[in-house]
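Undergrad: just to be clear, the model below is a prediction. Sequence and coordinates:
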Amino acid sequence: MLLNINTDPRDHSTCALSYEAENNWLRATWRGYVDPAEAMRGAQAYLHHAAQMPSPLLLNDNSQLRGPWFDSLDWLAEVWVPQASRLGLRYVAHVQQADRHSDIIPARMPSSVPFELQIFQNLEDAQNWLRQCRIPS
C-alpha cells in the first residue's frame, strides 16, 4: 500500500514509501538524483507514517539512486535515528545504490545506532534478511 510519494518536478527523482502488509515492513524506494531537501522530506515522511503504522522493519532501497545521496548524516544520526527508534524501528535493510562510491551510509553511519542496520548489494538479499528478522527467536 503506497503511503507517500515525493517527486521532484525538475528531474522526476522520487522517494516512495509503502507498507507491505504481507511482510509487515515499511519500504522506502529512492530513484534518480535525490538532493538533500528531497532526502530530508522522504526521511520525515517515514517518521510521520511510522507513527501511524509502526513496524520494526524498514527496507531502504537505494538501488535506483544516482549520484551523491543525503550528505546530512548528522541530521540522520541526531534526529531521525532517535525518532525512528522511539517509533519501534529495530531492523533496517539498506540496499546500496548501483554506483556504491556515492552511497555514504555504509561508510559514515555511526556505529552506535539503536537498531540493527545491515547493508546489502541487492534487493533480494535484503528482503530475505528482513524476513528472517520477523521470526521470533
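TA: Now that the structure is in, tell me what you want to look at. Residues are numbered from 1 along each chain as shown.
Undergrad: all contacts plus neighbour counts: C-alpha atoms, from now on.
TA: Will do.
Undergrad: thinking Arg27 is in contact with Glu20, fair?
TA: Yes. The criterion here is CA atoms under 8 Å, and Arg27 meets it with Glu20 at 7.3 Å.
Undergrad: so for these two, which sits in the more crowded spot?
TA: A count of neighbours by other CA atoms under 10 Å puts Arg27 above the other of Arg27 and Glu20, at 22 against 12.
Undergrad: structure B:
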Amino acid sequence: MRREVKNQGGHTFLVLDYDQENNWLYLNWIGYQNLFNIKQGLAEAWNMFRRYRFSKVLNDNRELVGPWDKANDWLEEELNPASAPIRIKYVAHIISPGIFGQLSIQDLQTRLINKVEIKLFEDINRAQDWLKSK
C-alpha cells in the first residue's frame, strides 16, 4: 500500500509504502522537514502499523534537504518502546547527502541506542539486505 503525504502547500514531502513481502514500511522523506510535517508523516506511519503490524522500517533520506533535529525530542518519546504507539525494533536509515540531515540522524541514533536498533547506510541495497537479515 502506497501513500503520499502533502504539506500545506500541496507538495509531497513523504511517500510511505508497505512492503508486504518483507513486512517493513518504506519511508521516503522529500525536501525540507519541519516538526509539523514529521508529526503528520508519522501519524500516517502509525496508521499503517495498525493495519500491517510491522517492526522494521526502511527510512530513506536521500531526497531530504536540511536538518530535522528540532524533531528529535518528540521522536525520542514517540519511538521509546515504553510509550510508543507502535513497536519498531529495526530501522535501516539511508542517510541524506547533506551534513545537516546526517547530524540529525546521528543525534537521534544516540538518543535511542538501547531502544531501537538504527543502522546507517549510504546504499539502499545494503539497507534492504540488513533489514532482511533481522
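TA: Right, received. Where do you want to start? Note that the coordinates shown come from a computational prediction; the quantities given were computed from them, not determined experimentally.
Undergrad: please work out the TM-score for the two chains.
TA: TM-score for the superposed chains, counting by TM-score structural alignment, normalised by the length of structure 2: 0.84, backed by 132 aligned residues with a CA RMSD of 2.2 Å.
Undergrad: in terms of helices and strands, where is the residue nearest to the spatial centre of structure 2?
TA: The residue lying closest to the centre of structure 2 (CA atoms, centre = their mean) is Asn59, at 4.1 Å. Element membership for Asn59 of structure 2 (DSSP states H and E) is strand 56-65.
Undergrad: and that strand, how far from structure 1 on average?
TA: Mean deviation of strand 56-65 of structure 2 relative to structure 1 after superposition (mean CA distance after the TM-score superposition for structure 1): 0.7 Å.
Undergrad: how distant is the biggest helix by length in structure 1 from the center of its chain?
TA: What stands out as the longest helix in structure 1, according to DSSP state H, is helix 36-52. Distance of helix 36-52 of structure 1 from its chain centroid, counting by CA atoms, centre = their mean, to the nearest Å, is 10 Å.
Undergrad: matching residues in structure 2 for it?
TA: Using TM-score structural alignment, helix 36-52 of structure 1 lines up with residues 35-51 of structure 2.
Undergrad: contacts for the matching stretch?
TA: 5, 7, 13-14, 16, 18, 25, 68, 70-71, 85-86 (CA atoms under 8 Å, 6 or more residues apart in numbering).
Undergrad: cutoff 7 Å now
TA: For stretch 35-51 of structure 2, contacts defined as CA atoms under 7 Å, 6 or more residues apart in numbering pick out 5, 7, 14, 70-71, 86.
Undergrad: now swap in stretch 122-136 of structure 1 and tell me
TA: By CA under 7 Å, 6+ apart, the list of residues contacting stretch 122-136 of structure 1 from outside reads 57, 93, 95, 120.
Undergrad: with structure 2 superposed, average distance for the longest helix of structure 1?
TA: Mean deviation of helix 36-52 of structure 1 from its aligned counterpart in structure 2 after superposition (mean CA distance after the TM-score superposition for structure 1): 1.3 Å.
Undergrad: how about the helices of structure 1, start to end?
TA: Under DSSP H, structure 1 gives helices at 36-52, 73-75, 81-86, 105-108, 123-134.
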